[in-house]
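Novice: Pasting the sequence and the predicted model now:
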Amino acid sequence: EKMRESLLEAKRETWQMMEARRRLNAAFAHDLRTPLTVLRGYCDFLLKYVPEGKISEEKAISTLSAMDVYLKRLEGYTATMSSLQKLEEIELSPEEVSFERLCDEIKNIPVMLTSNKKVDFHSSGNGVLYVDLSTVLQTYENLVSNAVRYAENEVRVSCVVKDAVLSITVADDGPGFTQEALKNAAEPYFRAEKDMSDVAHFGIGLYICRLMCEKHGGSLVVENAAGAKVTANFAILKHE
């Protein structure tokens, strides 16, 4: 019976991994269409008018500069796709970490991430945790850098341990998530409409956070509360 349950669990995990990869590939293909379409348009424009001498050198250089922006965006997409595939395969390396040390590590994250925004930190908990510290800190860095982008003046951070779960919540006083973002913010390559022109961000930050939480037996919760609020839940692992 135990062997049967183990086989069923292995099948479920394999199916979930395949489904996650399918969604990732679909999102990647979808997001490639826009820059490729734009590049094709610019290319057709140059091929048509440059030979006829109908555009100025200034216009040609301007068009090439615009193409360069989209080429860099494509390069970025390719790099993130490779990184995400590696993240999916990463193995956790849990260690004993005191709650006090974890909070100190979080508070010592470089100030440059928080720009000129005020960061209010609150913690509640104690004892020794058994977690993958680098995974937890990477998740926090993604959450706080995301919050800083949208905050008006303040970012609120709380770190709480309760019922064998470590919860790190990062909230901001910005406009909050749209209804579409509440549903899809943690999906790969999702970007809100107002971010579509930002070629420096690819819409994978919260997806990475979700992936890290799920690897840790937890979850990522996206909601609004006087601004955007995201909670990363990590199950405190047990010693094998």
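Specialist: Alright, I've got the coordinates. Residues are numbered from 1 along each chain as shown.

Novice: okay, CA-based contacts and neighbour counts for the rest of this
Specialist: Will do.

Novice: Could you check how far residue 153 is from residue 76?
Specialist: For residue 153, the distance to residue 76 equals 30 Å [CA to CA, to the nearest Å].

Novice: Of those two, which one has the most company?
Specialist: residue 76 (16 against 13; other CA atoms under 10 Å).

Novice: Can you tell me the SS state at residue 220?
Specialist: Here residue 220 is recorded as strand under DSSP: H, G, I helix; E, B strand; the rest coil.

Novice: contacting residues for it?
Specialist: With contact taken as CA atoms under 8 Å, 6 or more residues apart in numbering, residue 220 is in contact with 186, 209, 210, 213, 214, 230, 231, 232, 233.

Novice: Can you convert these into CSV and add a column each for secondary structure?
Specialist: Putting those into CSV (three-state DSSP) gives the following:
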residue, secondary structure
186, coil
209, helix
210, helix
213, helix
214, helix
230, strand
231, strand
232, strand
233, strand
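
Novice: Chain neighbours aside, what residue packs nearest to the most centrally placed residue in the chain?
Specialist: Taking CA atoms, centre = their mean, the centroid of the chain lies closest to residue 205, which sits 1.2 Å from it. Leaving aside its chain neighbours, residue 205 sits nearest to residue 142 (5.9 Å; criterion: CA to CA, 6 or more residues apart in numbering).

Novice: adding another structure so you can compare the two:
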Amino acid sequence: MLSQFTRLYALIVLFACLIIYLFNQLYHNVVDSGTNYQIDIEQVFQESKNTEVDIIATSSIALPSNLQQELSSGRVIQLVDDQQKHYFYQKNAQGQLLRYGPIDKQFIAQDEDGFYLIIMFYSALAILVLSFIWPLFRDLSRLQKSALQFGQHIDSLNTGIKANSNIYPLAKTFEKMSHQISASVKMHQDLSRTIAHEIRTPLARMKFLSEIVAKDIASEHRQRLVKDVQEIEQLMAEYLSFERLEHDQVMADKQLHNVDDFFAEIADKFSYQKHGFDIAFHSTAAQAYFDQPAMARALQNLINNAIRYAQNTISVQLHIEDGLCQLTVADDGPGVGKEAYKLIQPFIRKQQAGGEKTGFGLGLYIVRKIMIWHQGHVELTNCEQLQGAKISLVWPNKA
């Protein structure tokens, strides 16, 4: 905002000075006849009867070569003595050195007062222009800061812009918009919490009843019921995570962590799941900077995503190169297609062979949000070694 203000201010002052200069020239050339007269100094030397012109010896003054050349060519030169008296010199046709003077400085520099008046005038003009446009840019800067604050934390805002400001209508519209968006987000959060709470109760009853009737129904129906209950639980967990992350604009609290300990903690969580996959963890770096709770959530989402599509093997690797951490999860599943970038958008699900879609399209989006917190990004490619999908998280290795 400051650069825009500087450019506009300089442009206005430049145009104002140009207009005043042109008007001043027009006034002096057309309107002002003037009362002051100027006399060419060469005319003074040509007047043979001028008593103020003296003939002096050329050797009486020492001049540098450039001034001597000026005299030799017949031009007039001006010199000032220790008493600030001005003298004019010229050589006549006979080679004699003529001197005119002394002349007081006030008769020569009589335009200095006018120069200072011009400086004062243009300074006053600049201050006048500043007084007009500075309040506008001050209010715009305040509105910009409010917009940035609103982007970091969605809440009703009061810009504090006064009613006499030129952008007061814009500020009031912005405040009204912030109130509406804040109310909408709060309603959405309340609705999400309510739905989650209301679903948990019947879901708990379903799990309890499924255990009671498990021995009375066929194994395939029992497995289907358990799978449906787990699917609902997963949907709830992903949706609540999505709802929290969607409105959070935070910076990751990156600390230096031991990578092997971090991998051991994640491996321990998946050791209790009966997924039947070989999950291999490997790191070439002993330590790395990351937000452990957020990165644990991201890595678990990636591993859960790989479990859905892998056939036998899942590989988790971390290495640091050129100051960047790269955490990669690869599998031996079908891989990703040409539109892989869409999978990191919310509610975009991968379609398996046969037209069936799996998941709820939130896991990778949550991973992307966590990478934004880490000032990093997500890369989706195919793994040459395992011939499946390869998802890489890349972020700066610094606090």
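Specialist: Right, received. Where do you want to start? Everything numeric here is computed off the predicted structure, so don't read it as measured data.

Novice: sorry, back to before: ok, of the contacts of residue 220 of structure 1, which come out buried?
Specialist: 186, 209, 210, 213, 214, 230, 231, 232, 233 (16 or more other CA atoms under 10 Å).

Novice: Grab the nearest non-local neighbour of the last one.
Specialist: Nearest residue to residue 233 of structure 1 in three dimensions, chain neighbours excluded: residue 167, at 4.5 Å (CA to CA, 6+ apart).

Novice: before we move on, back to that, pull the contacting residues for the residue nearest to the centre of structure 1.
Specialist: For residue 205 of structure 1, counting by CA under 8 Å, 6+ apart, the contacting residues are 142, 143, 146, 186.

Novice: Tell me where structure 2 has helices.
Specialist: Along structure 2, the segments classed as helices by DSSP state H run 2-26, 41-46, 65-72, 105-108, 112-152, 168-212, 219-246, 259-271, 292-309, 363-373.

Novice: Out of the ones you listed, flag the one nearest residue 318 of structure 2.
Specialist: Nearest to residue 318 of structure 2 among the helices of structure 2 is helix 259-271; the distance by CA to CA comes to 8.2 Å.

Novice: Excluding chain neighbours, what is closest to residue 380 of structure 2?
Specialist: Residue 380 of structure 2 sits nearest to residue 391 (CA to CA, 6+ apart), 4.7 Å away.

Novice: Check residue 184 of structure 1 too.
Specialist: According to CA to CA, 6+ apart, the nearest residue to residue 184 of structure 1 is residue 190 (6.6 Å).

Novice: wait, doesn't that neighbour sit right on residue 204?
Specialist: Yes - with contact defined as CA atoms under 8 Å, residue 190 of structure 1 counts as touching residue 204 (7.0 Å).

Novice: Map the residue nearest to the centre of structure 1 onto structure 2.
Specialist: Superposed on structure 2 with TM-score structural alignment, residue 205 of structure 1 falls opposite residue 363.

Novice: With residue 238 of structure 1 as the reference, measure out to residue 202 of structure 1.
Specialist: 35 Å.

Novice: coming back round to it: can you pull the contacts of the aligned partner of the residue nearest to residue 233 of structure 1 in structure 2?
Specialist: Under the alignment (TM-score structural alignment), residue 167 of structure 1 pairs with residue 326 in structure 2. Applying CA under 8 Å, 6+ apart to residue 326 of structure 2 gives the contacts 318, 319, 320, 392, 393, 394, 395.

Novice: One more: residue 203 of structure 2?
Specialist: Contacts of residue 203 of structure 2 by CA under 8 Å, 6+ apart are residue 229.

Novice: Please identify the residue in structure 1 that aligns with it.
Specialist: Counting by TM-score structural alignment, residue 203 of structure 2 has no partner.

Novice: any idea how far residue 235 of structure 2 is from residue 203 of structure 2?
Specialist: 12 Å.

Novice: if we can go back for a sec, alignment lookup: the residue nearest to residue 205 of structure 1 to structure 2.
Specialist: Under the alignment (TM-score structural alignment), residue 142 of structure 1 maps onto residue 301.
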